[in-house]
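A.B. asks: I'll drop the sequence and a predicted model, then ask my questions.
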Amino acid sequence: MRKPIFAFLLAAILTLAPVAAQSGTDWITGLPRQDIPVSSWPGGKKVAVAFVLYVEVWGHGHGPNFRPDMTGRTPDLVDEGFRQYAINFGLPRTGRLFKEMGVPLSLALNAEFPEAQPETWKALRALVPTAPIIAHGLNNSTDLLPLSEGPAAQRAYIRKTLDMIEASTGVRSIGW
């Protein structure tokens, strides 16, 4: 009985606490952060909801492990099967659902996806043709943002990602 009461009190305290942006220095980049004051919110609303669908590709054997008991197997056919099912059926299904509901959707896109999965990309894009494309790296496993190589290498990686997305989709990504 104590746990539900404690959880309720904790939730009540957290909802009453003021929400503040993080000022100071970003712990990863070392760049300064500063508050962005908002004098008025559109329509008096203070909550925004954004749906982002991650459209990702992984190097073979490098994706998420859905079955930890299978991770020692080579090849890991179970997890590879789950990942491929998500690409072939999950992405188009999600696009259809958002289209049917008339809900806006943004696509966080790996730059390698449109060329690696052209049919799935065409089907998904046809379902949500106006969805903003947000760059999400080259892929999610074997070619990541080179955080340890310094800003010049990171800028080159970001430029390459943006250029690849634009070349394969005809759209320049509007975010990262």
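C.D. replies: Yes, it's here.
A.B. asks: CA only for contacts and neighbour counts going forward, please
C.D. replies: Noted.
A.B. asks: which SS class is T94?
C.D. replies: Using DSSP: H, G, I helix; E, B strand; the rest coil, the structure places T94 in helix.
A.B. asks: so who does L105 touch?
C.D. replies: L105 makes contact with 50-53, 98, 128, 131-132 under the criterion C-alpha atoms under 8 Å, 6 or more residues apart in numbering.
A.B. asks: mind putting the residues you listed into CSV with secondary structure?
C.D. replies: Listed next are the contacts of L105 as CSV, based on three-state DSSP:
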residue, secondary structure
A50, coil
F51, coil
V52, strand
L53, strand
F98, helix
V128, coil
A131, coil
P132, coil
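A.B. asks: and here's the other structure:
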Amino acid sequence: MTHPHHGRYPYSALPDRPVYDWPGGRRLAVYVALNLETFDFGGGLGAELAPGGPQPDVLNYAWRDWGNRVGAWRLRDLFDALHWPASILVNSRLYRDCPGLIEAFRARGDEIVGHGRTNAERQGNLDEADERALIAEATEILTREEGKAPDGWLGPWISQSKVTPDLLAEAGYRYVLDWCHDDQPTWFTTRSRPILALPYPQELNDIPAIVARKDTGRDFAQSIIDGFDEMLAQSAKAPLVMGIALHPYIVGQPHRLRPLRAALAHITAHRDQIWLTTAGQIAAHISDQGIPKG
């Protein structure tokens, strides 16, 4: 008898793998992923602050819209103050919906990562032709606006079909963020060429933590501190990747921003021990150094 399997990567126990270093002989790579997203008014998907009523659901739409109008700019200022690089996960329709927003992060030198067209939809619900068209549309807009194609992709709502890694590899992507199955980058098999899966957090992610588990801002910030301290200690034995996933309509809120600032400052105080970087730089290091596939 056989059982369903994704067929993308084999089982591999962390203690059995080769040990390597990040740049500068560091063992812990830390990156922050800031999700900048746009939503449909009067329909489609969207995170909820409170149970939504009939459409148009003004309460939740306006809460999410506040993130692009206010929260994202406060997070930009926080990253500037702490000299943090960032990977900016971008819905392509933001260039139309929020002119100047992505450009402000581009001006910082941040990495721009593909994140679909809008977070009002899931790509995993589409057939292969429509999913390919979604990836192509988002990629074309980001390439035109940024002057180069994005290297990485996170599906809206961490949504994938059975062929998503194949389609992303065929579209030229070097890495994908949807899979949270390891603390090291993993090479995925596709029908054309390997694509790298980078660790993207579902625990240190403000939507599961604050919206789903109902953690407070201080709870979330303490989780970041505890996770960092433990991973720094664990990285003595193996190179690790720690990601922090943020959404401006959640942690941009003043009562959550203050404890977040303290958590990121805690990490910054250890800058000489870690590689504070972007997802794209991690992927490039793995590829350039020929870290073994598998």
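C.D. replies: Right, received. Where do you want to start? As the structure is a computational prediction, the values presented were derived from the model and not from experiment.
A.B. asks: about what we covered before: just the buried subset of the contacts of L105 of structure 1, please.
C.D. replies: Among these, those classed as buried by 16 or more other C-alpha atoms under 10 Å are 52-53, 128, 132.
A.B. asks: if we can go back for a sec, wait, which of the contacts of L105 of structure 1 is closest to I13 of structure 1?
C.D. replies: Comparing the contacts of L105 of structure 1 against I13 of structure 1 with C-alpha to C-alpha places A50 closest, at 25.9 Å.
A.B. asks: what's that closest one aligned with over in structure 2?
C.D. replies: Aligned counterpart of A50 of structure 1 in structure 2: Y31 (TM-score structural alignment).
A.B. asks: ok, its match touching M242?
C.D. replies: Yes - in terms of C-alpha atoms under 8 Å, Y31 of structure 2 counts as a neighbour of M242; the distance is 6.5 Å.
A.B. asks: and R144 of structure 2, helix, strand or coil?
C.D. replies: What three-state DSSP gives for R144 of structure 2 is helix.
A.B. asks: trace it over to structure 1, please.
C.D. replies: Taking TM-score structural alignment, the alignment pairs R144 of structure 2 with A167 from structure 1.
A.B. asks: the strands in structure 2, which residues?
C.D. replies: Secondary structure of structure 2, counting by DSSP state E: strands at 28-36, 87-90, 111-114, 152-153, 175-176, 186-188, 195-197, 240-246, 275-276.
A.B. asks: counting contacts, what elements does the longest one pack onto?
C.D. replies: Think strand 28-36 of structure 2. For strand 28-36 of structure 2, the packing partners by 3 or more C-alpha pairs under 8 Å, 6 or more residues apart in numbering; DSSP states H and E come out as strand 87-90, strand 240-246, helix 248-251, strand 275-276, helix 279-288.
A.B. asks: quick one: which of those is nearest A136 of structure 2?
C.D. replies: Once these are compared by C-alpha to C-alpha, strand 87-90 is nearest, at 14.3 Å.
A.B. asks: so that closest one matches what in structure 1?
C.D. replies: Taking TM-score structural alignment, strand 87-90 of structure 2 hits residues 106-109 over in structure 1.
A.B. asks: what does that stretch rub up against?
C.D. replies: With C-alpha under 8 Å, 6+ apart as the test, stretch 106-109 of structure 1 has contacts from 50-56, 131-137, 165, 176.
A.B. asks: from A7 of structure 1, how far out is the closest residue to F51 of structure 1 other than its chain neighbours?
C.D. replies: Closest residue to F51 of structure 1 apart from its sequence neighbours, by C-alpha to C-alpha, 6 or more residues apart in numbering: L105 at 5.3 Å. Using C-alpha to C-alpha, to the nearest Å, one gets 33 Å for the distance from L105 of structure 1 to A7 of structure 1.
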